[in-house]
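Undergrad: After the sequence you'll find the predicted model.
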Amino acid sequence: MSTCATASRDLDEPLAGTAATARTWLLLEQPGPWGAKALTSSHLDPEVGRALEAAVETTGVRIALIRRPGRHADCHTPARPRVYAAHTVPGNAWLRSHVVDDPRQLLDLDFAGLGAGDHGGFGVPHTGDPLALVCTNGKRDRCCALLGRPLAGELVASGEEGVWEVTHLGGHRFSPTLLVLPHGYAYGRTAAPAVKEILQGVREGRVVTEGCRGSSAWERPGQAAELAVRRAAREDAAGALSVVRTTGDAPRWDVTVAHTDGRRWRVTVAQGASLPPRPESCGAALASPARMDVMAVRETT
């Protein structure tokens, strides 16, 4: 039986401009099984999950559950779960880690501040390997389990230290999907050798654009525009480019991308429809997902 990921790959659906949007990610360790809506259908207290969902609304923070790859028996639940917070906006990107005695403690966080890039002293700076978050939640879409879990396992077996499974990154049809922190670039249709190259790039302060869906710091038109400028300017430095202005509305935007050296580009992005129709998730009706098409990239003075 064909899957949504197979259909998307066979139809060569473009990846750029499809990343989830989040200026800041908050990741809570929660082993064991995950339901389709994991914050309220896992071993996390659903009351806490609902409260966290409500607390992050409109703040620019996206919350997800993570667990180490492998078997997920309840006996592996840590006494004190690990929490990561990562801000992804260039010029102020950071990744911090903490352990909590009770996930309820997270409700005391200043989520608006986190979304704006102020960690408020949360945890300590993460100094280890970059985080490679692989979506594996088969309850949301079977492709994430069928393709994501083997990828996460292969990465761990190869010696990568920062690998976690994550509940949801959006875009099931691009499975296996990956988010890399601290810079917040998302990838689709990834294989282990490509992920290792991506992670080595992060260690060296570089962004690999092959297979990249975009930076979660930007809205979808900005994601596509920034990647287009990276390719046009042959710029791979992680913090070099920022989306500083977006004008217009669907189906057409003008996006201004700025370089730290003062250069600027005006990028025209148009929203198109992916044809022929295909399922956006396994078992869903056929649809024509929106796509971000870069129409022009012009360097300005």
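TA: Cool, got the structure.

Undergrad: hey, let's count contacts and neighbours off CA atoms from now on
TA: Fine.

Undergrad: Contacts for stretch 109-118, please.
TA: 23-24, 55-56, 59-61, 87, 89, 92-93, 119-120 (Cα atoms under 8 Å, 6 or more residues apart in numbering).

Undergrad: Please tell me which one of those counts the most neighbours.
TA: Thr24 (31 neighbours; other Cα atoms under 10 Å).

Undergrad: who's in contact with that one?
TA: For Thr24, counting by Cα under 8 Å, 6+ apart, the contacting residues are Gly60, Val61, Arg62, Ala85, Ala86, His87, Thr88, Leu114, Gly115, Gly117, Ala217.

Undergrad: Also Gly211?
TA: If you count contacts by Cα under 8 Å, 6+ apart, then Gly211 has Leu15, Tyr187, Gly188, Arg189, Thr190 around it.

Undergrad: Recalculate using a threshold of 7 Å.
TA: Leu15, Tyr187, Gly188, Arg189 (Cα atoms under 7 Å, 6 or more residues apart in numbering).

Undergrad: Counting neighbours, what do you get for the second one?
TA: It stands for Tyr187. Tyr187: 30 neighbours (other Cα under 10 Å).

Undergrad: Between all of the contacts of Thr24, which two are at the greatest distance?
TA: The span of the contacts of Thr24, defined through Cα to Cα, is set by Ala85 and Ala217 at 13.9 Å.

Undergrad: put this beside the first:
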Amino acid sequence: MAEPADRFDRCSVQATGRGDPMVGSAFPASRLLLVEQPGPWGRTGLLASRFDTAVAHRLVARLEAAGIRVVAIRRPGRHVADGARRWAAVDCRPDREQVTWGRFDQDRDLLELDVAAVLERPAGRSGEAGTGDTASDQPEYLVCAHGTHDACCAIRGRPVAAALEALRPGRVWECSHVGGDRFAANLLVLPAGLLYGRVQPEQVAGLVEITDRGVVDAGGLRGRVGFGSAEQAAMVLAHQRFPAAGWRDVRVTGADRSDPHRIVVALRVAGTEVRVQVHASQAPPQWLTCQAGAPGRAMVYAPTLLPA
């Protein structure tokens, strides 16, 4: 198996050619802290940027221990932040979906931010008077453009971010690694937590239109963050079979993992009870990222709708 050598052998090109399945591949964290950090990012994102290194390590360690994922963000293009930068605490948990925005002047200011407390506020509630943060459930679009993590993310992500910015100015961000480099361009819609893969610039207008209506493009959906891979795969299948169902209409009600290779997920889809069997297996060894030192084996999740 030859190592990828040029743009025709990049991981996203190979994965598309192989038809690598995407379903069930969104990350498991349901809560995030977005940190605006313009300029270049190293392979580890915020930890390898112009952000204070010691502060970044303390911040990431504390929040990851609480199950909160830290993601670096910046405006599309070569925007340079002037003055205070922005942070956002994002909750993707069912019935709690919202993004709470605030501002910070110095990197160390974020160590004083009680992110968990912000996330535990009731949905729709902003901070107390004088705190300056605001909560919203309006869609925000994050496109992975983390080129030092994988070149495919920058090559494919930046045009998608630019196309989105033209349609929804001020609600689009380039972001650091969200997983699945070979599925670039990767688009994360918040606070719904919908992670799309293989997004093309010409698809952006359609995605924005259906997002505004609260529905889903099941064909490009990798999964919904915060859920296990089998649950994500079952939800993707539900959206395929019930295309009129919005993302709020598909609910996980249970899962039987007695057979780890055939997981049965119970769903409620717009009031209808549905059961999906998800077959979990390992794919053959493949080059999964452009920077991989050796082939790896990805998990594959194949959902099947069970009879009522």
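TA: Cool, the structure landed. None of these values were measured; they are calculated from a predicted model.

Undergrad: Give me the TM-score for this pair.
TA: Taking TM-score structural alignment, normalised by the length of structure 1 as the basis, the two superposed chains have a TM-score of 0.88; 293 aligned residues with a Cα RMSD of 2.3 Å.

Undergrad: Take the contacts of Thr24 of structure 1 and write them to CSV, including distance to Thr177 of structure 1.
TA: What follows is those, written out as CSV (distance: Cα to Cα, whole Å):
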residue, distance to Thr177 of structure 1
Gly60, 21
Val61, 20
Arg62, 16
Ala85, 20
Ala86, 18
His87, 20
Thr88, 18
Leu114, 25
Gly115, 23
Gly117, 25
Ala217, 17
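
Undergrad: Just give me the closest of those to Gln105 of structure 1.
TA: Ala85 (14.0 Å).

Undergrad: What residue in structure 2 is paired with the closest one?
TA: Aligned by TM-score structural alignment, Ala85 of structure 1 pairs with Ala89 of structure 2.

Undergrad: Leaving out chain neighbours, which residue sits closest to that match?
TA: Closest residue in space to Ala89 of structure 2, ignoring its immediate chain neighbours: Leu33 at 4.7 Å, by Cα to Cα, 6 or more residues apart in numbering.

Undergrad: do Ile198 of structure 1 as well
TA: That would be Val208: by Cα to Cα, 6+ apart, it lies 5.7 Å from Ile198 of structure 1.

Undergrad: can you pull the contacts of that neighbour?
TA: So Val208 of structure 1 contacts Ile198, Gly201, Asp236 (Cα under 7 Å, 6+ apart).

Undergrad: tell me the SS of it?
TA: coil (DSSP: H, G, I helix; E, B strand; the rest coil).

Undergrad: Enumerate every residue touching the counterpart of Leu190 of structure 2 in structure 1.
TA: Using TM-score structural alignment, the equivalent of Leu190 of structure 2 in structure 1 is Leu181. The contact partners of Leu181 of structure 1, taken as Cα under 7 Å, 6+ apart, are Ala86, Pro130, Leu131, Ala132.

Undergrad: repeat that for 6 Å
TA: Pro130, Leu131 (Cα atoms under 6 Å, 6 or more residues apart in numbering).

Undergrad: Need the counterpart of Trp265 of structure 1 in structure 2.
TA: So, by TM-score structural alignment, Trp265 of structure 1 is matched to Val274.

Undergrad: can you tell me the helix or strand for that match?
TA: Using DSSP states H and E, Val274 of structure 2 sits in strand 272-282.

Undergrad: next helix or strand past that strand?
TA: Where DSSP H and E defines the elements, the next helix or strand beyond strand 272-282 of structure 2 is strand 299-305.

Undergrad: follow-up on the earlier one: ok, now how distant is the residue nearest to Ile198 of structure 1 from Arg80 of structure 1?
TA: Noted for Val208 of structure 1: a distance of 34 Å to Arg80 of structure 1, by Cα to Cα, to the nearest Å.

Undergrad: Kindly report the same for Ser97 of structure 1.
TA: 13 Å.

Undergrad: More neighbours: which of these two?
TA: Ser97 (17 against 13).

Undergrad: Pull up the gap between the equivalent of that one over in structure 2 and Leu164 of structure 2, please.
TA: Structural alignment (TM-score structural alignment) places Ser97 of structure 1 against Trp101 in structure 2. Trp101 of structure 2 sits 20 Å away from Leu164 of structure 2, going by Cα to Cα.

Undergrad: Now do the strands in structure 2.
TA: Assigned by DSSP state E, the strands in structure 2 fall at 31-36, 68-74, 85-91, 98-104, 134-136, 140-144, 172-175, 187-190, 194-196, 221-224, 250-256, 262-269, 272-282, 299-305.

Undergrad: out of those, deepest packed?
TA: Most buried of the strands of structure 2, by mean neighbour count (mean count of other Cα atoms under 10 Å): strand 221-224, with a mean of 29.

Undergrad: contacting residues around stretch 275-293 of structure 1?
TA: Thr3, Cys4, Gly17, Arg173, Val269, Ala270, Gln271, Gly272, Ala273, Ser274.
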